[in-house]
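K.L.:
Provided below are the primary sequence and the corresponding predicted coordinates.
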Amino acid sequence: MFVKITVGALLVFMIFNLFKAMMIMLKGDSQEPMSKYIGRRVLTSAAIMIILLIAMATGLITPNPRPY
């Protein structure tokens, strides 16, 4: 259950950074670089993938055996 909550929180954080970068892009004359938020988004997605791989390897979560 903890893994699912952590992944969900990281997904919300990733979407927040996406919208923050969008607002900077739309303003155009901001002092903050947009790449800061895009980089956070990429780092968050990499962390999600690592957490999922570790959780599957340790048996905390199990993948669906058959999709149909």
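P.N.:
Yep, that arrived.

K.L.:
CA atoms for contacts and neighbours, from now on please.
P.N.:
Fine.

K.L.:
What distance do you get for M22 to P65?
P.N.:
Separation of M22 from P65 (C-alpha to C-alpha, to the nearest Å) stands at 38 Å.

K.L.:
Mind checking which of those two has more residues around it?
P.N.:
M22 (14 against 6; other C-alpha atoms under 10 Å).

K.L.:
so after the helix or strand where that one lies, what's the next helix or strand?
P.N.:
Assessed by DSSP states H and E, M22 sits inside helix 2-27. Once the chain leaves helix 2-27, the next helix or strand it forms, by DSSP H and E, is helix 34-58.

K.L.:
Structure two is appended below for comparative analysis:
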Amino acid sequence: MLFKSLILLLLFLVIGNLMLGLKAMLSRQDPALMARYIGRRLWFAVLIVLLLVLALSTGLLTPNPTPH
């Protein structure tokens, strides 16, 4: 349950940084600020993928069985 909560928190952080990057882009603020938010979003997404791969490889998460 803790692992799933961590993934959910990271997903919210991805969405939050995406919205902050959009706000910075639309308000024509410093382009470096927008790049920082988008870069953070990318790092959080990479972290989510790595955590999921690690959890699948260790057996912490099990994928759904195929229907055949």
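P.N.:
Great, that's in hand. Since this is a predicted model, take the numbers as computed values, not measurements.

K.L.:
tm score of chain vs chain?
P.N.:
Here the superposed chains carry a TM-score of 0.90, computed using TM-score structural alignment, normalised by the length of structure 1; 67 aligned residues with a C-alpha RMSD of 1.5 Å.

K.L.:
on that earlier part again, can you state the direction angle for the helix holding M22 of structure 1 and helix 34-58?
P.N.:
Relative orientation of helix 2-27 of structure 1 and helix 34-58, computed by axes from the mean of the first three to the mean of the last three C-alpha atoms, to 10 degrees: 160 degrees.

K.L.:
after superposition, how close is helix 2-27 of structure 1 to structure 2?
P.N.:
Per the superposition on structure 2, helix 2-27 of structure 1 and its aligned residues are separated by 0.4 Å on average (mean C-alpha distance after the TM-score superposition for structure 1).

K.L.:
Contacts only, for the closest residue to G21 of structure 2 other than its chain neighbours.
P.N.:
Nearest residue to G21 of structure 2 in three dimensions, chain neighbours excluded: M34, at 4.7 Å (C-alpha to C-alpha, 6 or more residues apart in numbering). By C-alpha atoms under 8 Å, 6 or more residues apart in numbering, the contact set of M34 of structure 2 is 20-22, 24-25.

K.L.:
Quick check, central residue of structure 2?
P.N.:
Nearest to the mean C-alpha position of structure 2, by C-alpha atoms, centre = their mean, lies A45 at 3.3 Å.

K.L.:
if I look at that residue, how far off is L8 of structure 2?
P.N.:
According to C-alpha to C-alpha, A45 of structure 2 stands 12 Å off from L8 of structure 2.

K.L.:
re earlier: what's the residue nearest to G21 of structure 2 aligned with over in structure 1?
P.N.:
Aligning on TM-score structural alignment places M34 of structure 2 opposite M34 in structure 1.
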